[in-house]
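> build me a model:
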Amino acid sequence: MKHASPLPPSLIQRYHGWKATTYAQNAAWYRRLAAEGQRPRAMIIACCDSRVHVTSIFGAEQGEFFIHRNIAGLVPSHDPGAGQHGTSAAVEYAVTGLHVSQIIVVGHSRCGGVAACAEMCEGAAPELDDDDSYVGRWMDILRPGYESVKDLDLAIRPTALEKRAVLVSLENLMTFPFVAAAVEAGDLALHGLWNDISSGVLEAYDPAADAFVAL
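Predicted coordinates for the structure are as follows:
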């Protein structure tokens, strides 16, 4: 493929550093993972944002989480006719193939995708309304969430929409028949989290209080 380029030397150097330290110290564990396959206890759905590092937040080891990342950490509703869909495929594999017992949706502060959705809904980002905008069509998932927070004070609206994105994803997860069946059977639990990347605070959605509560 003529358009592929060699890896930058800085990344090659960092790889060799990892191989000589982290890998060397845990080589037996890596070989076991390779031989026995993965058995993650949970699936995490999070944003692509480089500032959000879910394995670090939970101190997770390799093989512990099945992780899917996309813009704003959104889950679309069940739609078999939608064609190719990475997020839906990842959810299906996690639940029906890996039999995870938990799905954790993680939102975060200063989310660019969520901010873009707000701008699109407010008419401030016409380029996202273009049918050819992958980001715009993806953020359509959150349009109903925007409607529920649009009348809030501007100072709290961004955070409210970030948290609403988590709830929209949880609601959409339950539209997948295999997710709903696993939840109703007690084999699967759904969790919603929001991370403040500045303070390190992690909040969990409490359905009894209908609010996110700091852990």
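> okay, CA-based contacts and neighbour counts for the rest of this
Noted.
> ok, and for stretch 145-163, which residues are buried?
Using 16 or more other C-alpha atoms under 10 Å as the test for burial, stretch 145-163 gives 145-146, 149-150, 157-163.
> just stretch 83-94 next, same as before
Buried residues in stretch 83-94 (16+ other C-alpha under 10 Å): 87-88, 90-92, 94.
> same thing with stretch 19-27?
In stretch 19-27, counting by 16+ other C-alpha under 10 Å, buried: nothing.
> I'd like the structure of this one too, to check against the first:
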Amino acid sequence: MHNAKPLPTYLVQRFQGWKATSYAENSAWYRRLASEGQHPRAMIISCCDSRVHVTSIFGADTGEFFIHRNIANLVPPYKPDGQQHGTSAAVEYAVTALKVAHVIVMGHSSCGGVKGCLDMCSGNAPQLEEKSSFVGRWMDILRPGYDRVVERKPDDMARALEKESVLVSLENLMTFPFVRAAVESQDLSIHGLWHDIGSGSLECYDPKANGYVVV
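Okay, here's the model as predicted:
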């Protein structure tokens, strides 16, 4: 592969700093993780957004979370069509192989993916309507959520759709037979969160309240 380049100097320096400090101080733990494999308690599905750092938010140690990130923290509906499905594969592995106890979907404020969906569905982003747009076709998953938000006519459409993206993903999770079976047997619980980047607050969806409550 002739196009690959050496790692940027600043990343090399950061790695060397980590190896000399954090790794050196916890080398026995890392060797144990390597030899015994991973046993995470929870899977977290979050956005690719660089401002969302779930391990920092929850103070998680290495090996504690099985993390999958994608645009707008979406889970597609169950569709075993023989095609490549990265998110569906991650969910399958977490639930059937790792036997996680929790699957957490976490949305966030100022989500660019959700804004793109809002623009696309409003007719203001024709480039995302193109069949060749990977982002546009991925955001099609959120169209049912957009329709529900439009019916409610909230003052802040973007924020409402950010929170709706979490609910769409939770609904789609339950279309996976192995997820539904694990939930019904009480071996698995699913959770929906929304994080405000600026204030640092966290809200959790509560079915009893039919909305989000502050954690």
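> and of the buried residues of stretch 83-94 of structure 1, the nearest to residue 198 of structure 1?
residue 87 (27.4 Å; C-alpha to C-alpha).
> mean deviation of the helix or strand where the closest one lies from structure 2?
In this assignment (DSSP states H and E), residue 87 of structure 1 forms part of helix 86-92. Per the superposition on structure 2, helix 86-92 of structure 1 and its aligned residues are separated by 0.2 Å on average (mean C-alpha distance after the TM-score superposition for structure 1).
> read off where that helix ends up in structure 2.
Under TM-score structural alignment, the match for helix 86-92 of structure 1 in structure 2 covers residues 86-92.
> residues in contact with the matching stretch?
Residues from elsewhere that reach stretch 86-92 of structure 2 (C-alpha atoms under 8 Å, 6 or more residues apart in numbering): 68, 70, 75-76, 78, 178.
> now a PyMOL select for only the buried ones of those residues.
A single PyMOL command selects the buried members of the contacts of stretch 86-92 of structure 2 (16+ other C-alpha under 10 Å):
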select buried, resi 68+70+75+76
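> where exactly do the strands run in structure 1?
42-47, 65-70, 102-108, 189-195, 202-206, 211-214 (DSSP state E).
> now tabulate those in CSV and tack on distance to residue 138 of structure 1.
CSV is the format used below for the strands of structure 1 (distance: least, C-alpha to C-alpha, whole Å):
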stretch, distance to residue 138 of structure 1
strand 42-47, 13
strand 65-70, 10
strand 102-108, 16
strand 189-195, 20
strand 202-206, 24
strand 211-214, 25
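> closest to residue 17 of structure 1 out of those strands?
strand 65-70 (24.0 Å).
> which residues are in contact with that closest one?
Against strand 65-70 of structure 1 from outside (C-alpha under 8 Å, 6+ apart): 40-48, 55, 87, 90, 94.
> run the last query once more with 10 Å
Identification of contacts with strand 65-70 of structure 1 by C-alpha atoms under 10 Å, 6 or more residues apart in numbering yields 38-49, 54-55, 58, 86-87, 90-91, 93-94, 98, 100, 102-106, 113, 138.
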